[in-house]
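*Asks:* Output the structure for:
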Amino acid sequence: MTASILRLDGVGKHYKLGGMAPYQTLRDSVAGFFSRKGADEADAQEKGKGFWALRNVSFELKEGEVLGIVGRNGAGKSTLLKLLSRITTPDEGEIRVRGRIGSLLEVGTGFHPELTGRENIYMNGVLLGMTHREVGRKFDEIVAFSGVEEFLDTPVKRYSSGMRVRLGFAVAAHLDPEILVIDEVLAVGDAEFQRKCLGRMNTVASEGRTVLFVSHQMEAIQSLCTRAIWLESGQMKLDGPASEVVSSYLTSTAQATVSGIGSREDRSGKGNLHITDLTIGDDAGRPPSTGRPATIVFSITAKEPVQVQEKLVARFSIRDNMDRIVALLTNESPGQDLVFDGSSGEARCTIPKLALMSGEYTADVSLWSNGYLEDKVNRALGFTVMAGDYFAHKTYQIGSFHVDQDWSSNC
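*Replies:* As a prediction, this is how the structure comes out:
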């Protein structure tokens, strides 16, 4: 049976609201020492005025597990990683760790601008917990991974932000701890660098080390992690297989964001033309289904009646359950004009044969008039595509959508 390498029991972290505590004189401190009971009561009262960034968090990790942590901004993800990295201490509960923890919380932290890249590799490596000998042994690998060989003896202050990030990640990624803590490192760098980072983390995971990984990129969580934890408002909402947790989290996010579009306030644009309702379904009013016709209807009203006929552009961007845009529907693509010349009306998009696979989707919508953005709402609509046969016979449910195709042979 694989041994537990990390265990949290009822861990919580409390932060006070308001300004800093007033300056205390030596006399105040001495008096406080002899009235500790009163001070403890005051502290308890102060905790009521603050907030719990984390509360009642309990889980354990086995050797070689790769755990993803998901949640909205402010859910407590970074606070949890700071506790595990011993940057801060818990206010309740207990954390038990067996082995060394290495953290990639802020890539490039500790770089000295006046020192060269070579000198910063050694200094940063030591700051992250490696010995000077370990850094020397891995120096060539770090340099090759970073891609800054030509600038190795140049002061870091002359590096671009991208070069700093690459060098910082290269150093941190070559740590050899028993537990590796990673916080959103894929949010930086270009696409090629992000793929390189992901590959390196896959290597770390395959070597049997325990990894905790925080990211808003759900695809990366599913790719790297076997298990995930969903934090919400500082508490654990779900702990289970990564695919199940990610699916539940994204469904919840869509439901929390999507509401009646007419009353949504998180919108942008000039605002004279307003999308008051948005629907997608088949001709019988049923949910859209793979392989069947579907119709999208924009209901539009004008704050002030339009005096001159306006040419409209409507856009309907479809996102899958991984929050990736998989299709953009717009009257610009077929070159078809939409016109509006009153105080209310509709814009319709008819799909003869829906190619999307069955599943959960959301849509971003926008409306443009004579080249100007009138109204835009992200995650304006959540909808389910029902399973159906795109082709008249056997249909494979693989991928994101079906493609019309024609096969022949000449043997």
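
*Asks:* contacts, neighbours, all on C-alpha from now
*Replies:* Noted.

*Asks:* which residues in the chain form helices?
*Replies:* Here the chain has its helices, by DSSP state H, at 26-33, 36-49, 77-84, 117-127, 132-146, 161-173, 191-206, 218-224, 242-257.

*Asks:* what packs against the lengthiest strand in the chain?
*Replies:* Identified as the longest strand of the chain according to DSSP state E is strand 372-385. With contacts defined as 3 or more C-alpha pairs under 8 Å, 6 or more residues apart in numbering; DSSP states H and E, strand 372-385 has these neighbours: helix 242-257, strand 267-268, strand 273-281, strand 359-369.

*Asks:* That strand to helix 242-257, inter-axis angle?
*Replies:* 130 degrees (axes from the mean of the first three to the mean of the last three C-alpha atoms, to 10 degrees).

*Asks:* Enumerate the positions of strand 372-385 that are buried.
*Replies:* For strand 372-385, burial by neighbour count (16 or more other C-alpha atoms under 10 Å) applies to 373-385.

*Asks:* Ok, stretch 181-198 next?
*Replies:* 181-186, 189, 193-194, 197-198.

*Asks:* end-to-end on that stretch?
*Replies:* With C-alpha to C-alpha, to the nearest Å as the measure, stretch 181-198 spans 14 Å from end to end.

*Asks:* count of residues packed around the closest residue to residue 118 other than its chain neighbours?
*Replies:* Ranked by C-alpha to C-alpha, 6 or more residues apart in numbering and with sequence neighbours excluded, the top spatial neighbour of residue 118 is residue 152, at 5.4 Å. For residue 152, the tally of surrounding residues (other C-alpha atoms under 10 Å) stands at 17.

*Asks:* Quick check: residue 152 touching residue 120?
*Replies:* No - Residue 152 is beyond contact range of residue 120, at 9.5 Å (criterion: C-alpha atoms under 8 Å).

*Asks:* Turn the buried residues of stretch 181-198 into CSV, including distance to residue 393.
*Replies:* Output for the buried residues of stretch 181-198, formatted as CSV (distance: C-alpha to C-alpha, whole Å):
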residue, distance to residue 393
181, 49
182, 47
183, 47
184, 44
185, 45
186, 42
189, 45
193, 43
194, 41
197, 43
198, 39
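
*Asks:* Now do the longest strand of the chain: everything it contacts.
*Replies:* Residues outside strand 372-385 that contact it (C-alpha atoms under 8 Å, 6 or more residues apart in numbering): 254-255, 257-261, 264, 266-275, 278-280, 287-290, 356-368.

*Asks:* what distance separates it from the centre of its chain?
*Replies:* 20 Å (C-alpha atoms, centre = their mean, to the nearest Å).

*Asks:* rewinding a little: with distance to residue 18 as extra columns, can I get the helices and strands packed on strand 372-385 in a markdown table?
*Replies:* Shown next, in a markdown table, are the helices and strands packed on strand 372-385 (distance: least, C-alpha to C-alpha, whole Å):
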| stretch | distance to residue 18 |
| --- | --- |
| helix 242-257 | 30 |
| strand 267-268 | 32 |
| strand 273-281 | 41 |
| strand 359-369 | 38 |
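
*Asks:* Could you also give me the structure for this second sequence? I'd like to compare it with the first:
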Amino acid sequence: MSNVVVSVENLSKSYRLGQIGTGTFSHDLAVWWAKMRGRPNPLLKIGQVDHGNRDGEELMALRDVSFKVLQGEVLGIIGKNGAGKSTLLKILSRVTAPTSGKVKVKGRIASLLEVGTGFHPELTGRENIYLNGAILGMTKQEVTRKFDEIVDFAEVEKFIDTPVKRYSSGMYVRLAFAVAAHLDPEILLVDEVLAVGDAEFQKKCLGKMGDISQTGRTVFFVSHNMSSILRLSRQVLLINKGTIENIGQPERVVNYYLRSGAASLAHREWLNSKEAPGNDAIRIRSVRVVNEQMQTVETTDIRQKTGIEIVFDQQNATVPIVPVISLYNDEGHHVFTAIDTSSKWDKPCQVGQYKCIAWIPGNLLNEGRLTVSVALNTFSSQTAIRHAVVQDVVVFQVIDPLEGGSAKGRFTRKWGGAVSPLLDWSINQESEEIP
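*Replies:* Model prediction:
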């Protein structure tokens, strides 16, 4: 008997691009009549350009996608924004229909696709839990048996009888994930919405998805966090411009993805400023891992300091920014986040291109592969405005050559922990006698 629970064959999805209505029937009619007569849009303001009729143009969100997923498997789905990842999950969850191709699914599907979907805003958290259970085909008694687990996991006990429209985005996602994960679906689909939650809740969700797969249920997991993908997935699917570019063993596919468009995993550059991550104020132009000689390095000695270099364009001299780096290890653990606390960032930089380097001291990081995310933010005491963020932008490996001088001393085996600091120790003899 086959244990394939999801089979996708030659799946394609296209969207037709058309004109947006003007808002009134009379104006729509005037635009249509002008177009039928070959005249320009009569509602255009002076200086505006009529780009013509776009009716009939199609956007291929997915093109000829085929793959199979086995029972109990966790499939990580990665790719750039707009690659087609969310469209694939929407088709699998039957939110939208494919243009062509077949999808065969065995079992009930629960999905967490976007913040704001799946719940009725006017209903309370309690009512939405029972509503979602009914949609999945569960009886009221079955949902009741799971109710306390859901509320406890979501940490919303005080607000369970409050309409969800009054929930914060974090509360909403916590409850939505708890409902999807605890109502015993055979297949769980999770999009990048977990990024809304805090780090502790994300860790709890990843653990729950791992537990779900251990019980023989299947998980589809879309994420831009490569550490989480590597930690959780048994197979990774890379989508690029609507097609499958790579599929297979997680580390191989993730390495392929991170290396694509870059000569080195430790260096990422955007030559075209318009395509560089950021906004009208700030653009990140390059990020790389460097040694003390300012050479790009993919591997660093555990005893030597390592630099994370960020080159950015300051396009608006009124916006003060602060550079931020975050490191994650292969187990998905957040090693640390650091910002430059120097007072020089209190005032905006003049317009121009700048380079900043964060130096990580030697004998701090443990052995293994580290993934780096960077950001340029404006901070106040309580809030942070993100101008430019790049997740998993560069990767480097930390090794211990076992030549002495590291925290392990003469010990040669690898030991656990996200960090391996070389500490100052002291010992003093308190007495010549043992009391």
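
*Asks:* I'd like the helices and strands packed on strand 372-385 of the first structure as a markdown table, with distance to residue 56 of the first structure and mean neighbour count appended.
*Replies:* A markdown table is the format used below for these (distance: least, C-alpha to C-alpha, whole Å; neighbours: other C-alpha atoms under 10 Å):
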| stretch | distance to residue 56 of the first structure | mean neighbour count |
| --- | --- | --- |
| helix 242-257 | 19 | 18 |
| strand 267-268 | 37 | 15 |
| strand 273-281 | 41 | 20 |
| strand 359-369 | 32 | 21 |
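
*Asks:* Which of those sits closest to residue 316 of the first structure?
*Replies:* strand 359-369 (4.7 Å; C-alpha to C-alpha).

*Asks:* Give me the angle between the closest one and helix 242-257.
*Replies:* Orientation check (the same axes, to 10 degrees): strand 359-369 of the first structure against helix 242-257 gives 40 degrees.

*Asks:* Can you give the distance from strand 359-369 of the first structure to the centre of its chain?
*Replies:* How far strand 359-369 of the first structure lies from its chain's middle: 20 Å, per C-alpha atoms, centre = their mean.

*Asks:* ok, now stretch 44-52 of the first structure?
*Replies:* When C-alpha coordinates are averaged (C-alpha atoms, centre = their mean), stretch 44-52 of the first structure and its chain have centres 30 Å apart.

*Asks:* Then stretch 368-382 of the second structure?
*Replies:* From the chain centre to the centre of stretch 368-382 of the second structure is a distance of 14 Å (C-alpha atoms, centre = their mean).

*Asks:* got the contact list for it?
*Replies:* 226-227, 282, 319-330, 384-399.

*Asks:* Kindly recompute the last result at 7 Å.
*Replies:* Applying C-alpha atoms under 7 Å, 6 or more residues apart in numbering, the contact partners of stretch 368-382 of the second structure are 320-330, 384-399.

*Asks:* swap in stretch 119-127 of the second structure?
*Replies:* So stretch 119-127 of the second structure is in contact with 128, 160-165, going by C-alpha under 7 Å, 6+ apart.

*Asks:* buried sites along that stretch?
*Replies:* Using 16+ other C-alpha under 10 Å as the burial criterion, the residues of stretch 119-127 of the second structure that qualify are 119-120, 123-127.

*Asks:* neighbours of whatever residue of the first structure lines up with residue 232 of the second structure, just the number please.
*Replies:* Aligned by TM-score structural alignment, residue 232 of the second structure pairs with residue 224 of the first structure. For residue 224 of the first structure, the neighbour count with other C-alpha under 10 Å is 22.

*Asks:* cool, and the one 3 residues further on?
*Replies:* Residue crowding around residue 227 of the first structure was assessed by other C-alpha under 10 Å; the count is 22.

*Asks:* That one contacts residue 242, doesn't it?
*Replies:* Yes - because the distance of 4.3 Å satisfies C-alpha atoms under 7 Å, residue 227 of the first structure is recorded as touching residue 242.

*Asks:* Tell me which residues touch whatever residue of the first structure lines up with residue 197 of the second structure, please.
*Replies:* Under the alignment (TM-score structural alignment), residue 197 of the second structure pairs with residue 189 in the first structure. Residues in contact with residue 189 of the first structure (C-alpha under 7 Å, 6+ apart) are residue 162.

*Asks:* Please apply the same query to residue 367 of the second structure.
*Replies:* 302, 398-400.

*Asks:* which one in the second structure is aligned with residue 132 of the first structure?
*Replies:* Structural alignment (TM-score structural alignment) places residue 132 of the first structure against residue 140 in the second structure.

*Asks:* And its match, how far from residue 110 of the second structure?
*Replies:* For residue 140 of the second structure relative to residue 110 of the second structure (C-alpha to C-alpha), the value is 17 Å.

*Asks:* Settle it for me: which of those two has more neighbours?
*Replies:* Legend: neighbour count by other C-alpha under 10 Å for residue 140 of the second structure and residue 110, higher for residue 110 (26 against 12).

*Asks:* My guess is the more buried one contacts residue 189. True?
*Replies:* Yes - because the distance of 6.3 Å satisfies C-alpha under 7 Å, residue 110 of the second structure is recorded as touching residue 189.

*Asks:* Find the nearest non-adjacent residue to residue 60 of the first structure, please.
*Replies:* The shortest distance from residue 60 of the first structure to any residue other than its chain neighbours is 4.2 Å, reached at residue 7 (C-alpha to C-alpha, 6+ apart).

*Asks:* Kindly report the same for residue 243 of the first structure.
*Replies:* The shortest distance from residue 243 of the first structure to any non-neighbouring residue, by C-alpha to C-alpha, 6+ apart, is to residue 222 (5.9 Å).

*Asks:* how deep is the one you found tucked in, by neighbour count?
*Replies:* Applying other C-alpha under 10 Å, we find 20 residues neighbouring residue 222 of the first structure.

*Asks:* roughly how far apart are the residue nearest to residue 239 of the second structure when sequence neighbours are not counted and residue 277 of the second structure?
*Replies:* Distances taken as C-alpha to C-alpha, 6+ apart put residue 79 closest to residue 239 of the second structure, at 5.2 Å, once the chain neighbours are dropped. Remark: distance between residue 79 of the second structure and residue 277 of the second structure (C-alpha to C-alpha) = 16 Å.
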